[in-house]
Structures are given as structure tokens and as C-alpha cells.
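1. Structure of the sequence below:
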Amino acid sequence: MDDKIKFEIEFPIHASPQLLYQYISTPSGLSEWFSDNVNSRGELFTFIWDDSEEQAKLLSKKTGERVKFRWLSDEEDELLTYFEIRIQVDEITKDVSLMIVDFAYDDEIDEAKMLWENQISSLKQVLGSA
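-> Just a heads-up that it's a prediction; the model follows:
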């Protein structure tokens, strides 16, 4: 079985890092754009879509900067996969970007990137910066 491959994508976004952090780190923020609903108990987050739900463990977070999750369905993977949403601010221009780090199988990377593009465009609509 092939290993999943790590990929990274950058999305310029017009919002303050403080505001963005609320949208990437809290159940109420994530449920505005990432999935239909999000519940959390401690480090365990349950993401709910129309007819499915997935659980993820919050691996780490740094206030105002980043969150890192691992899907519980990936726990048995030999390779320790995760997805990370990181806020990046350009030191000179102060432009803000969201960096997404995720893993997918080789033949699913394009699809995975497209999913993220859709999610981030939902986030931009919520932020009014689309």
C-alpha cells in the first residue's frame, strides 16, 4: 500500500490573524466553514457533514498561529499523518495567508486540494473577504 504524500497550499486571505484563529480553532468557528457542525470534548473534535461524521484529535495549537489535527480514521497509518491550518503573516507587507498542510494518496492529491479550495472559499465568504 502506498503511503500518503504530504502537500501544502497557501491561500491569501484578508482578515486579521486574531479573527482567523477563532475560525480555525473553535468548534463554532469551524462549523461556519469547514463542516456543517463541530462538537468538541477536550482534544476530540467531531466534524459533521450531511450524512457523515469524522472524529479528529487536536494534536497541537498555538494561539493566533496554528492548529494541527489527526483524523482518528488515520490512527492506524504507519505514517503519522495530520492536517495543519497555519496563519502566516508576511513580515514586510503584513499580508495574511492560510497555509494548509495535509496528506493524501498520490492519485487523490488534486481532489484533496480542490476540497480545501472549496472550504477556504466558504471561509472567505463568511469573513466577507471573497
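
2. all contacts plus neighbour counts: C-alpha atoms, from now on.
-> Fine.

3. and the longest strand for the chain?
-> With DSSP state E setting the assignment, residue counts place strand 52-62 as the longest strand in the chain.

4. what separates that one from the chain centre, distance-wise?
-> Counting by CA atoms, centre = their mean, to the nearest Å, strand 52-62 is centred 9 Å from the centre of its parent chain.

5. Could you list the buried residues of it?
-> Neighbour counts over strand 52-62 (16 or more other CA atoms under 10 Å) mark 55, 56, 57, 58 as buried.

6. try stretch 30-47
-> Judged by neighbour count (16+ other CA under 10 Å), stretch 30-47 contains these buried residues: 30-35, 37-40, 44-47.

7. now stretch 4-16
-> By 16+ other CA under 10 Å, the buried positions in stretch 4-16 come out as 4, 11, 13, 15.

8. do stretch 111-130 as well
-> Applying a neighbour-count criterion of 16+ other CA under 10 Å, the buried positions in stretch 111-130 are 112, 113, 116, 120, 121, 122, 123, 124, 127.

9. now the other sequence, so there's something to compare against:
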Amino acid sequence: MNDKIKFEIEFVIQSSPQMLYQYLATPSGLSEWFADNVNSRGEKFIFIWDGSEEEALLLKRKTDEFVRFAWEENDDDSYFEMKIIVDEITKDVSLFITDFAEDDEVEESKMLWANQVSDLKQVLGSK
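-> A predicted model of the protein is given here:
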């Protein structure tokens, strides 16, 4: 079992932290950009893509700041986190993604996130 590599990517998003958070932490928000459909029961979130389901647990969250999930089938300490960062001076809002992938899948994972976040920006009406 290979250890996964942690990677981080940042995207500037023109949105208020409050509005952005709704798209990161709620099933209805996540289903607009992250998956075809998302359901939740308490801390358990079910993400649906093309009819297949993936379950994740909401490990931590702080309103308008971040959410952290772990995929149920993971047998390691990996997670994915979406953090909202506001620049104190410019007030620019960034979405900071932390995720884990196998060594040979890091670039692919980054591209996947870029595509997802591009959808998120469209939903938000952000450039």
C-alpha cells in the first residue's frame, strides 16, 4: 500500500466567504458543482457521480471557513479539505484545497479539482 501524497492548490474566487461556504458544506451546494447529486444523513455525505455512490464523513467544519471530509473506503489518514481564505489587505477570497493522491495521480487530481472549481465559479458567476 503506497502512502498517498498530500497536495494543496489555491483558486481565487470572486464570492463572499458566506456564499462560498454554502457551496462547500451543504448537499444542495455541493451538488451544483462537485457531484451530480449529494445527500447527507448527519455527518455522512453521499456523493453520486454517473450513478455510482461514494460516501464521505464530514470530519470537521467551521462556518464560513472550512470543511474537511474523509472518504469512507480510505484505510489511511487521508482527507480532503476546502478552506476559504480571505486576504486581509485586498479582501480577495481564495479557495484552498488540500487533498491526497497516489504519487502518479497527483497531477490528474489537480486537474480534476481545477475542472470542478471551474464549475463552481460558473455557478457563483465568478470569473
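
10. Tabulate the buried residues of stretch 111-130 of the first structure (a markdown table), appending distance to residue 24 of the first structure.
-> As requested, these are exported to a markdown table (distance: CA to CA, whole Å):
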| residue | distance to residue 24 of the first structure |
| --- | --- |
| 112 | 18 |
| 113 | 18 |
| 116 | 13 |
| 120 | 11 |
| 121 | 14 |
| 122 | 13 |
| 123 | 10 |
| 124 | 12 |
| 127 | 12 |
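
11. What is the aligned counterpart of residue 81 of the second structure in the first structure?
-> Aligned against the first structure by TM-score structural alignment, residue 81 of the second structure finds its counterpart in residue 84.

12. Next, the angle strand 52-62 makes with whichever helix or strand its match is part of.
-> Taking DSSP states H and E as the criterion, the element that holds residue 84 of the first structure is strand 83-89. Here strand 83-89 of the first structure runs at 40 degrees with respect to strand 52-62, directions being taken by axes from the mean of the first three to the mean of the last three CA atoms, to 10 degrees.

13. average offset between strand 83-89 of the first structure and the second structure?
-> Compared with the second structure after fitting, strand 83-89 of the first structure deviates on average by 0.2 Å (mean CA distance after the TM-score superposition for the first structure).

14. now that strand: how far from the chain's centre is it?
-> Its chain's C-alpha centre and that of strand 83-89 of the first structure lie 8 Å apart, by CA atoms, centre = their mean.

15. Check the mean deviation of the helix or strand just after that strand from the second structure.
-> Read in the C-terminal direction, the helix or strand following strand 83-89 of the first structure is strand 96-104, with elements assigned using DSSP H and E. In the superposition against the second structure, strand 96-104 of the first structure averages 0.2 Å from its aligned positions (mean CA distance after the TM-score superposition for the first structure).
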